[in-house]
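Enquirer: dropping the sequence and predicted coords here.
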Amino acid sequence: MNSVAMWEVIVLVILLILVLVWILAVRTQTPLRRPNDQLPKHDYEDVRFQSGEKRCCGWFIPSRELQLKERAAAPTIIIVHGWGSNRAYSLRYVDPLHEAGFSVFLFDVRCHGDSEDISASSSYTFRDDLISAVHYIRSRSDVDLEAIGVLGHSLGGLGTILALDQTLPVQAVVTDSMPIRLKTVLQSECSRLHIPMFPLAYMVIFIWFLRARMDYRAYRKMNVIDVLNTNARGAQIPVFFVHSRHDRFIPPAELQYIIDHVQTPVDHVFLDINGHSCSEQDHHFWGHVMPFFRRHLQGIR
């Protein structure tokens, strides 16, 4: 084989690798779209609201006191699902909140459930869609504007924390099984797709930022620890963190990292349930989350 032919082979191999990496990046940045195959068992209202130029879909479940016309506005919890999930899967949180007197708002982040598509989803998609959801909720006359909480699962929790840096007008935040480091998110996706982290997976990050039109320098500035420290010094929105010691998808080391690096005491609980999407089944979950919401959302009776 002459030198020209050898270089042609090398170039073809490099191009093939780049194409494979691009396909991998697109696949890992495209969440599984699950249908909303359940409906709320409580009375609910179908909702549509705008996030950017796209439409998001949700359910507003009014509190029993609203349904009975015993009050004009009620404390409300917004639930943000995780990557590849939807509002139907978030119904697992609803019953205890509804029984406690809260209205509940569930919605599909763009590229999930019944909401519209965008070219590339990310933690910033979750952040921006939550901000739009909060603005929608605050436009309703049946919502107590001084008693709005957010419960975010997994990447929905990360999007919620990132939203704190955008003057999020809520009074309490709970995160459940939240990742905070890009490496952890990448590892979980590689595990889901059964591919090795090294070497191709690290090349994927560059394409993630390129497709999402994200500036890496701006990303580095939006560090979760920095956001939490800034919140503690300024807005002081109470945050409560939940994670299971036996979560094999997003390891509990993510919460421990927060505890070790945030400058103020971190309100949290470690659970001992097996799994990533089942914290609410542990009685310690509601034993901590419900008093937290009651303490900070004063409109609840």
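Expert: Thanks, I have it. Numbers count the residues shown, from 1 in each chain.

Enquirer: could you use CA atoms for every contact and neighbour count after this?
Expert: Will do.

Enquirer: and the helices in the stretch 151-300 of the chain?
Expert: 155-163, 182-193, 202-211, 216-221, 224-233, 253-261, 283-296 (DSSP state H, counting those that start in this stretch).

Enquirer: Serialize those helices to TSV and add fields for distance to V104 and mean neighbour count.
Expert: TSV is the format used below for the helices of the stretch 151-300 of the chain (distance: least, C-alpha to C-alpha, whole Å; neighbours: other C-alpha atoms under 10 Å):
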stretch	distance to V104	mean neighbour count
helix 155-163	16	26
helix 182-193	28	16
helix 202-211	33	16
helix 216-221	31	10
helix 224-233	25	18
helix 253-261	26	16
helix 283-296	13	16
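
Enquirer: between those, which one is nearest to H135?
Expert: H135 lies closest, by C-alpha to C-alpha, to one member of these: helix 155-163, at 12.4 Å.

Enquirer: tell me what that closest one is packed against?
Expert: Under the contact definition 3 or more C-alpha pairs under 8 Å, 6 or more residues apart in numbering; DSSP states H and E, helix 155-163 sits against helix 123-138, strand 143-153, strand 172-176, helix 224-233.

Enquirer: ok, structure two:
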Amino acid sequence: MIATTAPLRILKAPPSILKVDYEKVEFLTSDGLTLRGWFFPAADPAAPAILYAPATAKDQRQGLSLVRPLHEAGYHVLLFSYRGSGESDGNRFVFSYGARESQDVDAAVRYLVETRGITCIGGIGHSAGAVALILSAARNPNLHAVVAAAPFPSLEDAWRVNRPTFFPPPLYEQVMRLAEWRKGFTRDEVRPLDVVHRLSPRPILFVFGQADRRIPPDQAKRLYEAAEEPKDIIWLPEASHEQVRSPGLDFLMPQLVDFFRRNLHSNATCFHRQSIP
């Protein structure tokens, strides 16, 4: 059992609670929206950066409890909110479960490379944020190491598992089709299962909860098996979907810091700019 409550209190706090220097930042997406967030600079300007991709209905504050251990390990940290979330531009009713949000991750990486001059970048994401991170990294060579906490293998899988029992499958399918139309995306855009192999030879670390009813173990194993080496997986024995994020990731920070140290600092390709979508 993971037992800690401190991270739960920090999730909705202002960044000043950390007593770590930070800057309010903003940057553009490829389709012209302004995203906003907080940048916590490392003491060494040449240090790698870690960005956090929030889960469904969460903004940049969901990453606050991860900032201090990453900052103390010597990393720049970027927290940002997707389009339509937090103080970022956009319609708050068009969350697309990773499709458009992966483009926002692209924009965050582009900001770190082009504005901050940082070319060695890792990412941590939870749930749909982990999906967005995988989708972005599959096309974005400047994401060099990924921690994916409780991602689903496809939106089709996630919808099927989470269908309310009172919804007949045909009616539920119509509701989901309406959601795709209203939000302007298709489920085929949200299939990390099909693209996760493209991260190789960059490493990915999966974190799953064995008590997660939203992403059951069989789905987790399918996604892990679809990834190519180097890859690893951590199972949190009693963690639900939300507990994978907190307190799960907070509890695992020593392992996550070690993962980034092993895979960013020794990665020569980190320090060369690549083209960014």
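Expert: Yep, that arrived. A quick note: this is a predicted structure, and the numbers were derived from the prediction, not measured.

Enquirer: can you say which of the helices of the stretch 151-300 of the first structure is nearest to I10 of the first structure?
Expert: Closest to I10 of the first structure of the helices of the stretch 151-300 of the first structure is helix 202-211 (C-alpha to C-alpha; 18.9 Å).

Enquirer: would you mind getting the average deviation of that closest one from the second structure?
Expert: After superposition onto the second structure, helix 202-211 of the first structure lies on average 2.1 Å away from the residues it aligns with, using mean C-alpha distance after the TM-score superposition for the first structure.

Enquirer: mind putting the helices of the stretch 151-300 of the first structure in TSV, distance to D247 of the first structure included?
Expert: Listed next are these as TSV, based on distance: least, C-alpha to C-alpha, whole Å:
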stretch	distance to D247 of the first structure
helix 155-163	14
helix 182-193	11
helix 202-211	23
helix 216-221	26
helix 224-233	20
helix 253-261	10
helix 283-296	14
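
Enquirer: any idea how far L16 of the first structure is from the spatially most central residue of the first structure?
Expert: Centroid check for the first structure by C-alpha atoms, centre = their mean gives G156 as the closest residue, at 0.6 Å. From G156 of the first structure across to L16 of the first structure, the span is 35 Å (C-alpha to C-alpha, to the nearest Å).

Enquirer: neighbours around R248 of the first structure, how many?
Expert: R248 of the first structure has 12 neighbouring residues, counting by other C-alpha atoms under 10 Å.

Enquirer: quick check, it in contact with D272.
Expert: No. The pair formed by R248 of the first structure and D272 falls short of the contact definition of C-alpha atoms under 8 Å, at 11.9 Å.

Enquirer: coming back round to it: and I23 of the first structure, which of the helices of the stretch 151-300 of the first structure is closest to it?
Expert: Comparing these under C-alpha to C-alpha, the one sitting nearest is helix 202-211, at 9.3 Å.

Enquirer: residue range for the closest one in the second structure?
Expert: Equivalent residues of helix 202-211 of the first structure are located at 173-182 in the second structure, counting by TM-score structural alignment.

Enquirer: got a list of contacts for the matching stretch?
Expert: Counting by C-alpha atoms under 8 Å, 6 or more residues apart in numbering, the neighbours of stretch 173-182 of the second structure from elsewhere in the structure are 94, 186-187.

Enquirer: could you rerun that using 7 Å?
Expert: T186 (C-alpha atoms under 7 Å, 6 or more residues apart in numbering).

Enquirer: which position in the first structure pairs with E72 of the second structure?
Expert: Under TM-score structural alignment, E72 of the second structure pairs with E99 in the first structure.

Enquirer: what do you get for V257 of the second structure?
Expert: Residue mapping for V257 of the second structure onto the first structure gives M290, with TM-score structural alignment as the criterion.

Enquirer: once you drop chain neighbours, what's closest to that match?
Expert: Setting aside the residues directly before and after it, M290 of the first structure is nearest to L97 in space (C-alpha to C-alpha, 6 or more residues apart in numbering), at 7.8 Å.

Enquirer: cool, thanks, talk later.
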